[in-house]
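S.K.: no FASTA, just this:
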């Protein structure tokens, strides 16, 4: 009977350790999932505001159709991409970032083109929407930063020894970080054509 005590104690300790690894990894993964939901929520807020912005612009100006269509199409693309928060891969984040970057570019074109319409710039609804969009862009940036902050401890935990073995067996894989668009380190060129 005594010869079984040591193996049983070892098995119980390993099982308790494995449960602890699982529980901590689940907690960290939930933090990552919640952080990603906050990123998506910020993008959804922006998409909702864009619809109102487009309607305000359409109603207040004889606007350039191409720019407006680019914003509408970019918004449609941005809302068509979704990511499964339980399996966030770098490839998924890159695709998501690509369509969101297209929307950001279309919005910049819209706001630069609006400079040609003084009556629109004076429209209180437009000014309020523009201010909300700026605030939303800041929220998106904060949410992306917080997402990366949540990914770091999770990745460290599931990638360090010896928890890496148990986490891997339990299906806890490394998560991708949110990365900036290629070329975003360069300042954008802003041109005002008042012809």
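M.R.: Here it is on my side, so go on. What you see is a predicted model, and the numbers here were worked out from it, not measured in a lab. Numbering: from 1, shown residues only.
S.K.: all contacts plus neighbour counts: C-alpha atoms, from now on.
M.R.: Fine.
S.K.: spatially central residue for this structure, please.
M.R.: Centroid check for the chain by CA atoms, centre = their mean gives residue 39 as the closest residue, at 4.1 Å.
S.K.: and the gap between that residue and residue 24?
M.R.: Separation of residue 39 from residue 24 (CA to CA, to the nearest Å): 23 Å.
S.K.: likewise for residue 37?
M.R.: According to CA to CA, residue 37 stands 20 Å off from residue 24.
S.K.: for residue 68, same thing?
M.R.: Relative to residue 24, residue 68 is positioned 48 Å away (criterion: CA to CA).
S.K.: with neighbour numbers in mind, choose between those two.
M.R.: Legend: neighbour count by other CA atoms under 10 Å for residue 68 and residue 24, higher for residue 68 (20 against 16).
S.K.: burial count for residue 96?
M.R.: Using other CA under 10 Å, the number of residues around residue 96 comes to 19.
S.K.: alongside the first one, take a look at this:
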């Protein structure tokens, strides 16, 4: 009986170490996942800010650009798509589509000097520029948290716990294709 006590203690020690590893890994994965979700919520907050600014921007420009209906239609459609997006990928796609529509609107405003001089329009443009900067910062933070999360769940031995939890890699918030090229603005 006395000889089996060290063996039992050794087995219990190994079980405690393994249980501690699984608990630690599980908690680390949960924390990293919550960080990713929190960062995406910060992106969504800024996207909502932009979403709320757009009607004011459109209303400020409509009086000057009555024959540019397709741009306004594109913005409205993109806003509706963003409002109805459920998954992260759908939100990313809708956000990129809305950015493209806004870019077209801003390129067209170059043809309207009176609009560019309008104080309300200038204020809205400043707000939009600030919002776009905030979105960029939050996207970068989100992508950094996704990078850390994906790295964590792919490293052994934590990857074993991640598989048992059914945790999968998260997608990055990527720019739309063609975003690396500057738009062509002609006057």
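M.R.: That came through, no problem. Owing to the predicted nature of the structure, the values given are computational and were not obtained by experimental measurement.
S.K.: what's the average distance of stretch 18-26 of the second structure to the first structure?
M.R.: Superposing on the first structure and averaging over aligned pairs (mean CA distance after the TM-score superposition for the first structure), stretch 18-26 of the second structure comes out at 0.8 Å.
S.K.: the first structure: matching residues for that stretch?
M.R.: Aligned using TM-score structural alignment, stretch 18-26 of the second structure spans residues 14-22 in the first structure.
S.K.: residue 164 of the first structure matches what in the second structure?
M.R.: Under TM-score structural alignment, residue 164 of the first structure pairs with residue 159 in the second structure.
S.K.: right, and that match touches residue 153 too?
M.R.: Yes - under the criterion of CA atoms under 8 Å, residue 159 of the second structure makes contact with residue 153 at 4.9 Å.
S.K.: more neighbours, these two?
M.R.: Shown here are residue 159 of the second structure and residue 153; by other CA under 10 Å, residue 153 has more neighbours (23 against 18).
S.K.: what about residue 72 of the first structure, neighbour count?
M.R.: For residue 72 of the first structure, using other CA under 10 Å, the count is 19.
S.K.: let me see the contact set for it.
M.R.: Contacts for residue 72 of the first structure were tallied using CA atoms under 8 Å, 6 or more residues apart in numbering; they are residue 54.
S.K.: same check on residue 163 of the first structure?
M.R.: Counting by CA under 8 Å, 6+ apart, residue 163 of the first structure has contacts 21, 157.
S.K.: against residue 8 of the first structure, how distant is it?
M.R.: For residue 163 of the first structure, the distance to residue 8 of the first structure equals 21 Å [CA to CA].
S.K.: please apply the same query to residue 173 of the first structure.
M.R.: Residue 173 of the first structure is 30 Å from residue 8 of the first structure, by CA to CA.
S.K.: between these two, who's got more neighbours?
M.R.: Using other CA under 10 Å as the criterion, residue 173 of the first structure and residue 8 rank with residue 173 on top: 20 against 11.
S.K.: which residue in the second structure aligns with the more buried one?
M.R.: With TM-score structural alignment as the criterion, residue 173 of the first structure matches residue 168.
S.K.: looking at the first structure, which helix is longest?
M.R.: When the first structure is parsed with DSSP state H, its longest helix is helix 2-60.
S.K.: for that helix, packing partners?
M.R.: If you count contacts as 3 or more CA pairs under 8 Å, 6 or more residues apart in numbering; DSSP states H and E, helix 2-60 of the first structure packs onto helix 65-80, helix 118-121, helix 124-159, helix 163-169.
S.K.: quick one: the third one to chain centroid distance?
M.R.: Mean C-alpha position of helix 124-159 of the first structure versus that of the full chain (CA atoms, centre = their mean, to the nearest Å) differs by 7 Å.
S.K.: repeat for the first one
M.R.: The chain centroid and the centroid of helix 65-80 of the first structure are separated by 19 Å under CA atoms, centre = their mean.
S.K.: follow-up on the earlier one: distance of the match of residue 164 of the first structure from residue 31 of the second structure?
M.R.: The gap separating residue 159 of the second structure from residue 31 of the second structure is 15 Å, by CA to CA.
S.K.: contact partners for the residue nearest to residue 107 of the first structure when sequence neighbours are not counted?
M.R.: In this structure, residue 107 of the first structure finds its nearest non-sequential neighbour in residue 71, 6.2 Å apart by CA to CA, 6 or more residues apart in numbering. Counting by CA under 8 Å, 6+ apart, residue 71 of the first structure touches 103, 106-107, 110.
S.K.: I'm done for today, thanks for sticking with me.
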